[in-house]
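Trainee: sequence-free structure coming up:
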């Protein structure tokens, strides 16, 4: 793997791990991938990592639906859920496809390099 690409993905992976909104599954996959860099497990862990990231990234419509739901209100509280939904609608109208929380932003950056990573 190209050193600049590797450094970029490692940086985004560390951002993902430190994001409060990172799921435990994504954090574990990220840590496993980091540990596998330069080993004979790297290709297999890269595939597992990408699969986990694709499963975890929040499509904007799903975020809007969740934030506006009773479950979203229970998780975030009524005021925060309202603000999250409004923000999500705003960024969707600007063309965003995914949530822009720190975890999803890091995941989107990594997935933009997916084809190169999986070579």
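Mentor: Sure, I can see it. Nothing here was measured: the structure is a model prediction, and the numbers come from that model.
Trainee: for the rest of this, base every contact and every neighbour count on C-alpha atoms.
Mentor: Noted.
Trainee: and the helices in the chain, which stretches?
Mentor: Secondary structure of the chain (DSSP state H): helices at 3-18, 24-36, 42-56, 60-67, 70-76, 78-93, 102-111, 114-117.
Trainee: report the buried residues of the first one.
Mentor: Just to be clear, that refers to helix 3-18. 9, 10, 12, 13, 14, 15, 16, 17 (16 or more other CA atoms under 10 Å).
Trainee: you'd agree residue 50 is up against residue 112?
Mentor: No: contact criterion CA atoms under 8 Å: residue 50 and residue 112 do not qualify, at 10.7 Å.
Trainee: the two: who's more crowded?
Mentor: Neighbours were counted for residue 50 and for residue 112 using other CA atoms under 10 Å; residue 50 has more, 22 against 11.
Trainee: okay, now the one to match up with it:
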């Protein structure tokens, strides 16, 4: 799990809140602190790992276009639609992909 968490933190698409929660989990030493940090990390992951429909909505929204520019936002929305068409349910960016792996194996965090 540690390696997956490190990969997620290193991903350019990983937000600061998720990086912070992941780092707290990495830094936790005793079992009680590790459990609390794992619980906090799982909550943050559930908040941040994006369903593919939300990704499409965001990149097609005025905010998505403003943040990434019309062209980049359109390309990202098109990519997300391809992921969805192939049956993907989640964002496939590096941070979300690692986050899904962590969520799928959350019991291993403690």
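Mentor: Structure's in. What do you need? These figures come from a predicted structure and were not determined experimentally.
Trainee: TM-score for these two?
Mentor: TM-score for the superposed chains, counting by TM-score structural alignment, normalised by the length of structure 2: 0.93, backed by 110 aligned residues with a CA RMSD of 1.5 Å.
Trainee: quick one on the thing from earlier: please work out which of the helices of structure 1 is packed deepest.
Mentor: Neighbour counts (mean count of other CA atoms under 10 Å) averaged over each of the helices of structure 1 peak at helix 102-111, with a mean of 21.
Trainee: which other helices and strands contact that one?
Mentor: With contacts defined as 3 or more CA pairs under 8 Å, 6 or more residues apart in numbering; DSSP states H and E, helix 102-111 of structure 1 has these neighbours: helix 3-18, helix 42-56.
Trainee: what's the average distance of that helix to structure 2?
Mentor: In the superposition with structure 2, the aligned residues lie an average of 0.7 Å away from helix 102-111 of structure 1, counting by mean CA distance after the TM-score superposition for structure 1.
Trainee: which bit of structure 2 covers that helix?
Mentor: Across structure 2, the stretch matching helix 102-111 of structure 1 (TM-score structural alignment) is residues 94-103.
Trainee: ok, stretch 57-64 of structure 1 next?
Mentor: Under TM-score structural alignment, stretch 57-64 of structure 1 corresponds to residues 49-56 of structure 2.
Trainee: thinking again about what came up before, closest one to residue 72 of structure 1 among the helices and strands packed on helix 102-111 of structure 1?
Mentor: Closest to residue 72 of structure 1 of these, according to CA to CA: helix 42-56, at 17.0 Å.
Trainee: from residue 24 of structure 2, how far off is the aligned partner of residue 83 of structure 1 in structure 2?
Mentor: Per TM-score structural alignment, the equivalent position to residue 83 of structure 1 in structure 2 is residue 75. According to CA to CA, to the nearest Å, residue 75 of structure 2 and residue 24 of structure 2 sit 34 Å apart.
Trainee: and the closest residue to residue 56 of structure 2 other than its chain neighbours, what does it touch?
Mentor: Distances taken as CA to CA, 6 or more residues apart in numbering put residue 77 closest to residue 56 of structure 2, at 4.9 Å, once the chain neighbours are dropped. For residue 77 of structure 2, the contacting residues are 55, 56, 57, 59, 60, by CA atoms under 8 Å, 6 or more residues apart in numbering.
Trainee: dump the residue contacts of residue 17 of structure 2.
Mentor: Contacts of residue 17 of structure 2 (CA under 8 Å, 6+ apart): residue 44.
Trainee: that one matches what in structure 1?
Mentor: Aligned partner of residue 17 of structure 2 by TM-score structural alignment: residue 25.
Trainee: including distance to residue 74 of structure 1, could the helices and strands packed on helix 102-111 of structure 1 go into a markdown table?
Mentor: Shown next, in a markdown table, are these (distance: least, CA to CA, whole Å):
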| stretch | distance to residue 74 of structure 1 |
| --- | --- |
| helix 3-18 | 24 |
| helix 42-56 | 21 |
